[in-house]
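K.L.:
next input, structure requested:
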Amino acid sequence: MNKVLLILDGLQVPGYLMDAAANIGKMANCHIHAIFLNKAPIDPEYNYFFPNDLILVDNPLRGENIAAENSEIISATIQTFKDVSDLAGLSYTIDERNDYSLDELLELTAFSDLLLADAKSNFYEYLLSDLLTDSHCPVLLTKQTLEAPGKLVLAYDGSVSSIYAMRMFTYLFPQWKDVPLQVVYVSDHDITTLPEEKQVLPWLSLHYSTVETKVITGNRVQELANIVNADTSPKVVIMGAYGRKALSRLFHKSLSKAVIDTSNAAAFITHV
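P.N.:
Predicted coordinates:
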């Protein structure tokens, strides 16, 4: 991995996201391209229920004042990012723009190895789900510093896309080969083995020192959430095929949402 595209809400950047970028950049010795997005200010008078009342008070709220405050916050946030990155000895670029459209961000993903973002954020004009659906590179959403995952969880559904996601994760994070990997397959009928188990397990064993499987019957979304929340160790959940076909989008949207909303696990998502 040589380049990570880091997308941040310039006004609300959690410390764990900066630490995650620093930890990945240092571990992989890769370049970080950081974009601090900023919502264009809207004149508060247009959002206030009683705009005439603003005349009776010396109301200082104006679009230009909000823009100035936002600029100060973003400048302070960027300085914090510089401090964290310099301390970690990272190679990084801070983008001069903060008004990228969704299409422009998606174009940047075509020239990145990984998109890293906060699992809790949405970016005003578009949602994280928009980036997940159409990103041209794998996406890693996190609520943790990613310093040392305690477990990797592959949400395996028997498809080529889930194997592709695992392959991409393996290529991008070879440093985590000694982190225990759990392959989870949830079926709506009783089975005892993984699909293509004779192919999957030997292949995974070449990349990871510890591989265990869990085959269970039930609702895929609920069962995966239960497994991820079974203990408090930091985890990365790996899943594929978020977008492209409508049915695939619906299922994988609910799957990733369950992981993100109900746990502190990071979610690694990509599609063929």
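K.L.:
only C-alpha atoms from now on, for both contacts and neighbour counts.
P.N.:
Noted.
K.L.:
can you pull the contacts of residue 208?
P.N.:
Shown in contact with residue 208 (CA atoms under 8 Å, 6 or more residues apart in numbering): 177-181.
K.L.:
7 Å - rerun?
P.N.:
If a contact means CA atoms under 7 Å, 6 or more residues apart in numbering, then residue 208 has 177-178 as its contacts.
K.L.:
next, the structure of the following sequence, for comparison with the previous one:
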Amino acid sequence: MKKIVAAFDGLKFSESTLAYAVAIARDHNAHLVGVFLNDMTYFSRSPYRVMADAENSYRNLETLEEEDAGTRRQAVDKFSAACSAAALNFSVHKDKYIALQELLHESVYADLVVIDAAETLNRYADAPPAHFMRDFLADAHCPVLVVPRTYVPVRSSVLLYDGEPSSVYAVKMFSYLLPVQSALPAEVITIRESDENLHLPDNALMKEFMKRHHNKAVYTVARGDADEEIPARLRMNDASTLVVLGAYRRSAVSRFFRESMADRLIRELKWPLFIAHQ
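P.N.:
Prediction:
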């Protein structure tokens, strides 16, 4: 039985994370863990403003804490009710310390983490992907399914392949962890440089591997700038397409100066992304 973690901000509960996680756990008879990142430094409103604006500042701060605790309890109840309705094997973790470190620790002991692309784990409206998401994806210890704001059942997949081991690793993890989704119609997309031929990298080896996991996959090989060409081609697909890609991990300096393909696709907030790196 696989262990899937659904990561939640209890103050901004993601219905989409819940829907994708429940569907995947049900499809694969997996144990689903709802991880609620209740960072003790995170409130729905600024505690400093609450204390500054109120005559009885400490009583109003207590009220804020009680309101937030109630909101977080409701989120846990919603998760538990959905899991029970789907007859899932599930559990709940309430992590109270620094959200990023807590979720990275949880990922060590998970097969897959499901998380909303728009998560910030703070009360501010950061443009996706927020710093929290960038840092988590770069250092996660298991594959991550980044989901859009609206749930759409997965009906097909696109596998991004550039001939590098990291892209093959992502396809492997997708096949091993989500066999139900990997059995759906699949397209392998490869973008070559303008001076390269249009052959699939390691053509014989890749197709031999794919025949065992995605034997009906179709292949698209084109020339162009991958950073522009891949998003453009994916826009031809609707939100029922799951995109598989690897190689998120980079040095901190590199992540600062050049965004990853995952960053670009997350910004679209349209497709679920299965991201795995070695």
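K.L.:
need the nearest residue in space to residue 8 of structure 1, chain neighbours excluded.
P.N.:
In this structure, residue 8 of structure 1 finds its nearest non-sequential neighbour in residue 36, 5.0 Å apart by CA to CA, 6 or more residues apart in numbering.
K.L.:
that neighbour contacts residue 10, correct?
P.N.:
Yes: assessed by CA atoms under 7 Å, residue 36 of structure 1 is found in contact with residue 10 at 4.4 Å.
K.L.:
tell me the secondary structure at the alignment partner in structure 2 of residue 124 of structure 1.
P.N.:
When structure 2 is aligned by TM-score structural alignment, residue 124 of structure 1 is paired with residue 122. Three-state call for residue 122 of structure 2 (DSSP: H, G, I helix; E, B strand; the rest coil): coil.
K.L.:
residue 122 of structure 2: neighbouring residues, count only.
P.N.:
Neighbourhood size, residue 122 of structure 2 [other CA atoms under 10 Å]: 19.
K.L.:
surely it is in contact with residue 41?
P.N.:
No: if you go by CA under 7 Å, residue 122 of structure 2 and residue 41 don't touch, sitting 9.2 Å apart.
K.L.:
and the one helix or strand the residue nearest to residue 8 of structure 1 maps to against structure 2, how far off on average?
P.N.:
For residue 36 of structure 1, the host element (DSSP states H and E) is strand 31-37. Once fitted to structure 2, strand 31-37 of structure 1 is off its aligned match by 1.3 Å on average (mean CA distance after the TM-score superposition for structure 1).
K.L.:
what's the helix or strand following that strand aligned against in structure 2?
P.N.:
Downstream of strand 31-37 of structure 1, the next assigned helix or strand under DSSP H and E is helix 63-88. Under TM-score structural alignment, the alignment places helix 63-88 of structure 1 onto residues 61-86 of structure 2.
K.L.:
report the contact partners of the residue positioned nearest the centre of structure 2.
P.N.:
For structure 2, the residue nearest the mean C-alpha position is residue 146 (1.9 Å; CA atoms, centre = their mean). Applying CA under 7 Å, 6+ apart to residue 146 of structure 2 gives the contacts 114-117, 272-274.
K.L.:
show me what it aligns to in structure 1.
P.N.:
Using TM-score structural alignment, the partner of residue 146 of structure 2 in structure 1 is residue 141.
K.L.:
distance of its match relative to residue 260 of structure 1?
P.N.:
Distance of residue 141 of structure 1 to residue 260 of structure 1, computed by CA to CA, to the nearest Å: 8 Å.
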